[in-house]
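[1] coordinates only, sequence not included:
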């Protein structure tokens, strides 16, 4: 095998009609003008183009993302090459805005560079552990000015008026388990794009199995759960009327093709959604390990539409919506 980038001296032999041969020396010089490419992996997603990165104080950029570079000069044979980073890559940075530079040079002397803007945010302390035995009282109604805002926070401490109903659009039947499901227009449009992209990239399908719920319907659900399981258990997975995100029209529950909602977290669809929902403006609202903050058990099937910019920030931080709002 010829060593990479090695110049070669060959002998080209010509044979004439009289069987006489002439040896012609040929010198081949390798010229590589193809620049390498730098990649970085953040939150299990690989990127080539620079995006804004948000990390919590007390950690380094290196703790949060991995950087690599590849040389594509040899076509199908891809060669890994080393990456040089500025000192800020391994330093614990102060709260604020920072810049980290990466450089990769291949054996042909071609250089690639990447500059990442890093925002360091104040670390959020975990809330006091949520006790299933304590009934958290209603503390306040969501301000009227926020009722139709996609940034609205609805949880155990923030409730919606009984008569609140957002402007709703119908979810096309091909995206739901049956007809009649509704959500806000932006939520519907974003989910259609999300579901279509999943099919295009993976061939997998999923459907909406719950969307907008009125105050009265949520009341029926909650009271039914209490009657069947008791209030302590019901409060782990069901919101009291007025405290459900479904009443905003911004929340969707999902089911994989041929599966059930409760097993959605075990499916490849769930894995893809957890890594890509933010691209379309959604967050996984109730995260595993954050039950003491959200007040509910983990629900990998529960998507909340919040807009691409905010969803991406929350995804990059790995926080719940409650934790994110404390940073703002």
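    Nice, thanks for sending it over. Bear in mind the structure is a predicted one, so any value in this text is a computation, not a measurement. Numbers count the residues shown, from 1 in each chain.
[2] switch to C-alpha atoms for all contacts and neighbour counts from now on
    Will do.
[3] Quick one: end-to-end distance for stretch 236-254.
    19 Å (Cα to Cα, to the nearest Å).
[4] Equivalent analysis for stretch 316-328, please.
    15 Å.
[5] Can you list the buried residues in it?
    Neighbour counts over stretch 316-328 (16 or more other Cα atoms under 10 Å) mark 316-324 as buried.
[6] Taking those, tell me the two that lie furthest apart.
    Farthest pair in the buried residues of stretch 316-328 (Cα to Cα) is 316 and 322. Separation: 14.9 Å.
[7] What ranges does this protein have for its helices?
    Counting by DSSP state H, the chain has helices at residues 61-64, 185-202, 215-229, 231-237, 268-276, 291-294, 308-317, 321-327.
[8] I'd like a version of those helices in CSV, one that adds distance to residue 156 as further columns.
    As requested, those are exported to CSV (distance: least, Cα to Cα, whole Å):
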stretch, distance to residue 156
helix 61-64, 31
helix 185-202, 23
helix 215-229, 13
helix 231-237, 10
helix 268-276, 24
helix 291-294, 8
helix 308-317, 20
helix 321-327, 11
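[9] Which of those sits closest to residue 96?
    Closest among the helices of the chain, using Cα to Cα: helix 321-327, at 12.2 Å.
[10] ok, back up a step: quick one: the buried residues of stretch 316-328 as a markdown table, columns for distance to residue 302 too.
    Shown next, in a markdown table, are these (distance: Cα to Cα, whole Å):
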| residue | distance to residue 302 |
| --- | --- |
| 316 | 18 |
| 317 | 19 |
| 318 | 16 |
| 319 | 15 |
| 320 | 13 |
| 321 | 13 |
| 322 | 16 |
| 323 | 18 |
| 324 | 18 |
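[11] Just the terminal-to-terminal distance for stretch 165-175.
    Terminal residues of stretch 165-175 are spaced 22 Å apart (Cα to Cα).
[12] Pull the residues that contact that stretch.
    Residues outside stretch 165-175 that contact it (Cα atoms under 8 Å, 6 or more residues apart in numbering): 148, 179-185, 188, 192, 195, 206-208, 214, 247-249.
[13] Identify those among those that sit within strands.
    Counted as lying in strands by DSSP state E, out of the contacts of stretch 165-175, are 182-183, 206-208.
[14] out of those residues, who's nearest residue 199?
    Residue 199 has its nearest neighbour among the ones in strands among the contacts of stretch 165-175 in residue 206, at 9.0 Å by Cα to Cα.
[15] Quick one: neighbours of the closest one, just the number.
    Using other Cα atoms under 10 Å, the number of residues around residue 206 comes to 23.
[16] okay, pairing it with this:
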């Protein structure tokens, strides 16, 4: 009789611990692939539409992290959107955490007012080209990051920063004329959907990668250093490997996005994408 009571008591204890957290949205919208800066895609590299729900175990862990850290974010840091001609146009484009992709577009007239040329090494030298500019905050952070890397004998080279809507339109139209629209959208972003227009994105390479934008950059000493340290300066690796079904973009070890140090550290620690971060943090 005593053994039966013990067994029943043990079972009740086990059942009492079976509650689960359900704090995280279980799906992340899937977006089409971003431009590849002229690097052609092979058929097997094209992003295929898959089930875009986040793994349940990942959700539980993320929920636990939120419970521990009480992650909250002011509503002003989320996209404020207005539908125009069937497109979701971001109404607060100066937002440092603006989510720019194929689902959320920047206004065609938007150009940051605080663009400056960071004092770093560029692949095209000292020419003051459009792509040599970034927003002031992102530029200051980039200079600090490049300087710190140099102190550790890591020599980074900036390749492409700000790109206007009109410049993106020229690149997109040229690709359409060359390969047709169906293939063009796989390698070049539709005008308005490129992060480069925000003035917060920068493509980075190195002499060890021949100053080109290639997946091989991720295997270089410079690429590895960036992946490990960029968050300390407010930058995140925007399109990481293994997250293609969440970002909708292929792995781009050269493409870094400024989001601010606080957000970058949280994203790096949890191995999130910007999409995941904005879907998980609590809006206040």
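    That came through, no problem. Everything quoted here is computed from the prediction, not taken from an experiment.
[17] Can you pull the TM-score for these?
    Laid over one another, the chains give 0.66 as their TM-score (TM-score structural alignment, normalised by the length of structure 2), with 205 aligned residues with a Cα RMSD of 2.5 Å.
[18] and of the helices of structure 1, who's closest to residue 283 of structure 1?
    Among these, the nearest to residue 283 of structure 1 by Cα to Cα is helix 308-317 (5.7 Å).
[19] and the ones in strands among the contacts of stretch 165-175 of structure 1 as CSV, adding distance to residue 278 of structure 1?
    Formatted as CSV, those follow (distance: Cα to Cα, whole Å):
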residue, distance to residue 278 of structure 1
182, 21
183, 18
206, 17
207, 18
208, 17
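[20] among these, which ones are buried?
    In these, the ones that pass as buried (16+ other Cα under 10 Å) are 182-183, 206-208.
[21] Residue 322 of structure 1 matches what in structure 2?
    Aligned counterpart of residue 322 of structure 1 in structure 2: residue 275 (TM-score structural alignment).
[22] What's the separation between its match and residue 179 of structure 2?
    The gap separating residue 275 of structure 2 from residue 179 of structure 2 is 30 Å, by Cα to Cα.
[23] Check residue 239 of structure 2 too.
    On the measure of Cα to Cα, residue 239 of structure 2 and residue 179 of structure 2 end up 25 Å apart.
[24] and what of residue 107 of structure 2?
    27 Å.
[25] Between the two, which is the more surrounded one?
    Shown here are residue 107 of structure 2 and residue 179; by other Cα under 10 Å, residue 107 has more neighbours (19 against 11).
[26] which ones are touching the more buried one?
    For residue 107 of structure 2, the contact set (Cα under 8 Å, 6+ apart) comprises 89-91, 93, 192.
[27] That one maps to what in structure 1?
    So residue 107 of structure 2 corresponds to residue 161, using TM-score structural alignment.
[28] Which residues are in contact with the residue sitting nearest the centre point of structure 2?
    Closest residue to the average C-alpha location of structure 2: residue 238 at 2.6 Å, with Cα atoms, centre = their mean. With contacts defined as Cα under 8 Å, 6+ apart, residue 238 of structure 2 is in contact with 252, 255-257, 273-274.
[29] With distance to residue 216 of structure 2 added, can I get those in CSV?
    Formatted as CSV, the contacts of residue 238 of structure 2 follow (distance: Cα to Cα, whole Å):
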residue, distance to residue 216 of structure 2
252, 10
255, 13
256, 16
257, 19
273, 21
274, 23
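[30] if we take the residues you listed, which one ends up nearest to residue 9 of structure 2?
    Nearest to residue 9 of structure 2 among the contacts of residue 238 of structure 2: residue 273, at 44.3 Å, using Cα to Cα.
[31] was I right about that closest one contacting residue 239?
    Yes - assessed by Cα atoms under 8 Å, residue 273 of structure 2 is found in contact with residue 239 at 7.5 Å.
[32] Residues that sit against both of those two, list them.
    With Cα under 8 Å, 6+ apart, residue 273 of structure 2 and residue 239 have common neighbours residue 247.
[33] What is the neighbour count of residue 47 of structure 1?
    13.
[34] any idea how far the aligned partner of residue 293 of structure 1 in structure 2 lies from residue 109 of structure 2?
    If you follow residue 293 of structure 1 across to structure 2 using TM-score structural alignment, you land on residue 246. Going from residue 246 of structure 2 to residue 109 of structure 2 by Cα to Cα gives 28 Å.
[35] Neighbour count for those two, which is higher?
    Neighbour totals were compared for residue 246 of structure 2 and residue 109, and residue 246 leads with 25 against 10 (other Cα under 10 Å).
[36] just checking, the more buried one touches residue 275?
    Yes - the pair residue 246 of structure 2 / residue 275 is scored as a contact, 7.2 Å apart, by Cα under 8 Å.
[37] ok, the residue nearest to the centre of structure 2 to residue 248 of structure 2 distance?
    Plainly put, residue 238 of structure 2 is 11 Å away from residue 248 of structure 2 if you go by Cα to Cα.
[38] Over to residue 161 of structure 2?
    According to Cα to Cα, residue 161 of structure 2 and residue 248 of structure 2 sit 21 Å apart.
[39] Which one's more surrounded, these two?
    Comparing residue 161 of structure 2 with residue 248 by other Cα under 10 Å, the one with more neighbours is residue 161, at 28 against 23.
[40] what do we get in structure 1 for the more buried one?
    Per TM-score structural alignment, residue 161 of structure 2 is aligned with residue 211.
[41] ok, its match touching residue 181?
    Yes - Residue 211 of structure 1 lies in contact with residue 181 (Cα under 8 Å); the separation is 6.1 Å.
[42] so how far does stretch 288-305 of structure 1 reach from one end to the other?
    End-to-end distance for stretch 288-305 of structure 1, by Cα to Cα: 19 Å.
[43] Please apply the same query to stretch 68-83 of structure 2.
    Stretch 68-83 of structure 2 has an end-to-end distance of 37 Å (Cα to Cα).
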